[in-house]
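In: Have a look at this fold, sequence not included:
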């Protein structure tokens, strides 16, 4: 399912227009992004939790040349599924 399919499904399930469903989905993604950027967690009880984890700088290897390269430190997004979501897919 891609973003367009999700918008169509949301509109049909909620009985709203596709424009309203698109606005709701974009609002959700923007607010999750803003919250994670601040370093906070986003938790939807029963569905899951998004959080930020810091990945340290490290030395890697270019597989084409075999030379060592420095990989910069960065923040990565983690998602942990909640019990409701895990039960629903199993």
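Out: All right, it came through fine. The structure presented is a predicted model; accordingly, all values stated were derived computationally and were not measured.

In: all contacts plus neighbour counts: C-alpha atoms, from now on.
Out: Fine.

In: Does anything pack onto the longest helix along the chain? Which helices or strands?
Out: As assigned by DSSP state H, the longest helix anywhere in the chain is helix 18-37. Packing partners of helix 18-37 (3 or more CA pairs under 8 Å, 6 or more residues apart in numbering; DSSP states H and E): helix 3-14, strand 42-44, strand 48-55.

In: Just tell me which of these ends up closest to residue 24.
Out: Smallest distance to residue 24 across the helices and strands packed on helix 18-37 (CA to CA): 9.0 Å, for helix 3-14.

In: Next, the buried residues of that closest one.
Out: 7, 8, 10, 11 (16 or more other CA atoms under 10 Å).

In: which residues sit against that helix?
Out: 16, 17, 18, 20, 21, 22, 25 (CA atoms under 8 Å, 6 or more residues apart in numbering).

In: ok, and here's another one to check against it:
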């Protein structure tokens, strides 16, 4: 499922226009992104939790040459599925 398929599904399920469904989906994604960018966490009970984790700088290795390289520190987004989502998938 891609973004346009999701917009179609939201519009059908909620009985709203595709324009309204697109606006709602963009609002959700923008708010989740904004919260994570500010270092917060987003929890949807029964579905899952997004959080940001800091990955420290480290030394790596170029597999072609064997040379040591520096890998910069960065923030990564993590998702932990909730019990409801896990049960639905299994």
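Out: Good, I have the coordinates. Note that the structure is predicted; figures quoted are calculated from it, not measured.

In: returning to that earlier point: rebuild the helices and strands packed on helix 18-37 of the first structure as JSON lines, extending it with distance to residue 72 of the first structure.
Out: Formatted as JSON lines, these follow (distance: least, CA to CA, whole Å):
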{"stretch": "helix 3-14", "distance to residue 72 of the first structure": "31"}
{"stretch": "strand 42-44", "distance to residue 72 of the first structure": "26"}
{"stretch": "strand 48-55", "distance to residue 72 of the first structure": "9"}
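
In: what separates residue 39 of the second structure from residue 54 of the second structure, distance-wise?
Out: 10 Å (CA to CA, to the nearest Å).

In: what do you get for residue 2 of the second structure?
Out: Per CA to CA, residue 2 of the second structure is found 28 Å from residue 54 of the second structure.

In: So between those two, which is more surrounded?
Out: Legend: neighbour count by other CA atoms under 10 Å for residue 2 of the second structure and residue 54, higher for residue 54 (10 against 6).

In: and that one, how far is that from residue 30 of the second structure?
Out: To residue 30 of the second structure, residue 54 of the second structure is 21 Å away according to CA to CA.

In: do the same with residue 51 of the second structure
Out: Applying CA to CA, the value for residue 51 of the second structure to residue 30 of the second structure is 15 Å.

In: hang on, the earlier thing: of all the contacts of helix 3-14 of the first structure, which comes closest to residue 79 of the first structure?
Out: Nearest member of those to residue 79 of the first structure, counting by CA to CA, is residue 25, at 17.9 Å.

In: Return the member of the buried residues of helix 3-14 of the first structure nearest to residue 67 of the first structure.
Out: When the buried residues of helix 3-14 of the first structure are compared for distance to residue 67 of the first structure (CA to CA), residue 7 wins out at 45.5 Å.

In: Contact partners for the closest residue to residue 68 of the second structure other than its chain neighbours?
Out: Once flanking residues are discounted, residue 68 of the second structure sits nearest to residue 61: 4.6 Å by CA to CA, 6 or more residues apart in numbering. Residues in contact with residue 61 of the second structure (CA under 8 Å, 6+ apart) are 67, 68, 69.
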